[in-house]
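**Q** Dropping the sequence and predicted coords here.
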Amino acid sequence: MRAIRISQTGGPEVLEAVEIETPRPGPGEILVRNRAIGLNFIDTYHRTGLYPVKLPTGLGMEGAGEVVEVGEGVTRFAAGDLAAYASGPIGAYAEHHVVKADRAVRPPAGITAEVAAAALLKGMTAEFLLRRCFVVQPGQTILVHAAAGGVGSILVQWAKALGAVVIATVGSPDKADRARRLGADHAILYRDQDVAAEVRKITEGAGVPVVYDSVGAATFEASLKSLARRGLMVSYGNASGPAPAILPARLSQLGSVFLTRPTLFDYVATTEELDASAGALFAAIASGQVRIDIGQTFPLAETRAAHEAMEGRETIGASLLIP
């Protein structure tokens, strides 16, 4: 089968398309023939070495397709079922991928492999951020960075469905228009405007109870300064580089605020949590509360171009690799 591998960390140029033996599932595992593979910023962290991985390795955490073989003891899936996965193991950038049966879910009727691969990791991230990491309540005003991106676009829609007032930050006027179409009440151009000052203006000086920040270094300070007293800063990504270190006393000085750096994998640690999170996401999609916008697709052989577009902020919504 064709797969994308890296033998060293670095830029998109380290991505190589190779032919390798198609794997076989072991006990408790399933072999999925990928119809669509999700592109996520975490893939670039693995590629660059920001998140260390053992080399050589494949890349990719998310995909969806038909189950073509089940391992010993598997009862959760049968050959021919549609399966989607988003919590590893790493190596989804391939025509086939072996995953543990209890770490995959079966999308309901009406959810295609393409939508599942575009939605699962980003959508379950939005689910735990809005419903468990911080429980967003109707009428609360929240701040969402990178609101036109994959996770951000889902956060905006879902937060509006929960009754929140959404302040979105984006990198361009076109993306500001997109954020407003998704439901954002306010849009701030974070490269051109003082984000914290704009947030204070919108909230009449109060600040927001929660900030969702996937940008990292470029927005970290503005995020902290946008918080209300005892507010929560949720730093869940590093698109512009790792966020800086912070002394605990700084949190006190900003109004006894909180800081957390969560990962999806700690919120879907059990099969029950995985099923509940995916179920909530699929229900939100089916109800129309959340629309999954597949902004661009790339052939598997053009993974390098896909990474260049993603890191260059040239993508909108979700991106897919198609084997």
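**A** Noted; the coordinates are in hand. All figures in this text were calculated on a predicted structure; none of them were measured in a lab.
**Q** CA only for contacts and neighbour counts going forward, please
**A** OK.
**Q** which residue ranges form the strands in the stretch 101-250 of the chain?
**A** Using DSSP state E, counting those that start in this stretch, the strands of the stretch 101-250 of the chain run over residues 104-105, 141-144, 165-170, 186-189, 208-213, 227-235.
**Q** what separates Leu232 from Ile188, distance-wise?
**A** The spacing between Leu232 and Ile188, counted by CA to CA, to the nearest Å, is 20 Å.
**Q** An error on my part: the question was meant for Arg178.
**A** Counting by CA to CA, the gap from Arg178 to Ile188 is 12 Å.
**Q** alright, now check it against this:
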Amino acid sequence: MATQKRPLNLLIAAPRGFCAGVDRAITIVELAIERYGAPVYVRHEIVHNKFVVDSLKAKGAVFVAELDQVPDGVPVVFSAHGVPKAVPAKAEARGLNYLDATCPLVSKVHRQAERLVENGRHILFIGHAGHPEVIGTFGQVPEGRMTLIETAADAEAVMPEHPDDIAYLTQTTLSVDDTAGIIAILEKRFPSIKGPKGEDICYATSNRQAAVKEIARRCEAVFVIGAPNSSNSVRLVEVAEREGVRAKLIGRASDIDFSWLDGVTTLGITAGASAPEVLVREVVDHLQERFDVHEETVAGVQERMVFKLPRGLEAA
């Protein structure tokens, strides 16, 4: 006799998954393969998601850590996180045909950094050491013109040489709440500090964090589908935990530990900005094998953002 499945309510956050910048970056690699033929080289992971990277590899993309690993005469794509200025300069010097898949919202931060430094300001950059976006932004300005602030303690301790000539910028994929706390400290300590015109944290990061808060109020546990090196995905786990629920980052359905769901009657599901919807469906299907699932999408802000493709690829 078939055993009856235990009921499980699923609250699926919306918006979730791909943002416009990730969508554009993946499309750039796919169109480059279509236009130039394989292989097309990509410097760094185009976006932080193994499933996406593996599917692009299968189509003919070759991922490398540095430009030196790209042979002459083949096209190269720069990842969505942005690159230091030295990278395109090196590509040009070698005569490489390159396509820049940097998210336009990251490029906007790059331009702000250049302008602030041109105007004689030292930048306090709020972000995570070693993240490709941080490395790319630091690489837009001469060395020594930017200081990294990772925590509230850093904000309390930083001692700029000219405190009246400073500004702050932020990585686009940070925790909205943590960043607000750090900015408050900097503004209190340095009343003349100059901030960006709009918020640097991107719309998709903010929207996904707000959507997680919404579902966290109604469930006992949350799965965030995303990669451990995806900043925005890791932030979603932190946001859920701060709302008082257990949260776990999973790459895909095969990562589910069913014992972790013991006693859970309502489970929230979301996906980071670089995780495709196919992985969300895979997780739901896997849960249906074990539970009698009732699925509800909890809709938040509707996203209509679309970014243009680089010149020369639109026609493809």
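**A** Okay, I see it. All of these numbers come straight from a predicted model, not from anything done at the bench.
**Q** Quantify their similarity with the TM-score.
**A** For this chain pair, the superposition-based TM-score is 0.37 by TM-score structural alignment, normalised by the length of structure 2; 173 aligned residues with a CA RMSD of 5.8 Å.
**Q** Comparing Arg178 and Ile188 of structure 1, which residue is more hemmed in?
**A** Ile188 (23 against 20; other CA atoms under 10 Å).
**Q** ok, for the more buried one, nearest residue in space, not its chain neighbours?
**A** Of all residues beyond its chain neighbours, the one nearest Ile188 of structure 1 is Thr169 (4.6 Å), with distances taken as CA to CA, 6 or more residues apart in numbering.
**Q** Was I right to think that neighbour contacts Arg178?
**A** No: the pair Thr169 of structure 1 / Arg178 is not scored as a contact, 11.2 Å apart, by CA atoms under 8 Å.
**Q** how much space between Glu308 of structure 1 and Phe41 of structure 1?
**A** Taken as CA to CA, the span from Glu308 of structure 1 to Phe41 of structure 1 is 11 Å.
**Q** Which of the three states applies to Tyr41 of structure 2?
**A** strand (DSSP: H, G, I helix; E, B strand; the rest coil).
**Q** correct me, but it touches Val64?
**A** Yes: using CA under 8 Å, Tyr41 of structure 2 makes contact with Val64 at a distance of 7.1 Å.
**Q** neighbour count winner among these two?
**A** Tyr41 (25 against 15).
**Q** Name the residues of the longest helix along structure 2 that are buried.
**A** In structure 2, with assignment by DSSP state H, the single longest helix is helix 20-36. Judged by neighbour count using 16 or more other CA atoms under 10 Å, the buried positions of helix 20-36 of structure 2 are 20-26, 28-33.
**Q** Next SSE downstream of whichever helix or strand Leu249 of structure 2 is part of?
**A** Leu249 of structure 2 belongs to strand 246-250 when assigned by DSSP states H and E. Next helix or strand after strand 246-250 of structure 2 toward the C-terminus (DSSP H and E): strand 266-271.
**Q** helices and strands around that following strand, which ones?
**A** strand 6-14, helix 203-216, strand 221-225, helix 277-290 (3 or more CA pairs under 8 Å, 6 or more residues apart in numbering; DSSP states H and E).
**Q** most tightly surrounded among these?
**A** strand 221-225 (a mean of 27; mean count of other CA atoms under 10 Å).
**Q** In terms of secondary structure, what does it contact?
**A** helix 231-242, strand 246-250, strand 266-271.
**Q** ranking those by burial, who's on top?
**A** strand 266-271 (a mean of 26).
**Q** Just the angle for it relative to helix 231-242, thanks.
**A** 160 degrees (axes from the mean of the first three to the mean of the last three CA atoms, to 10 degrees).
**Q** got the angle for strand 266-271 of structure 2 vs helix 277-290?
**A** 160 degrees.
**Q** relative to strand 246-250, how tilted is strand 266-271 of structure 2?
**A** Using the same axes, to 10 degrees, strand 266-271 of structure 2 lies at 40 degrees relative to strand 246-250.
**Q** hang on, the earlier thing: would you list the buried residues of helix 20-36 of structure 2 in a markdown table and tack on distance to Arg111 of structure 2?
**A** Listed next are the buried residues of helix 20-36 of structure 2 as a markdown table, based on distance: CA to CA, whole Å:
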| residue | distance to Arg111 of structure 2 |
| --- | --- |
| Ala20 | 20 |
| Gly21 | 17 |
| Val22 | 20 |
| Asp23 | 22 |
| Arg24 | 20 |
| Ala25 | 19 |
| Ile26 | 23 |
| Ile28 | 22 |
| Val29 | 24 |
| Glu30 | 27 |
| Leu31 | 27 |
| Ala32 | 26 |
| Ile33 | 29 |
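**Q** you'd agree Ile123 of structure 2 is up against Gln112?
**A** No: counting by CA under 8 Å, Ile123 of structure 2 stays clear of Gln112, with 10.2 Å between them.
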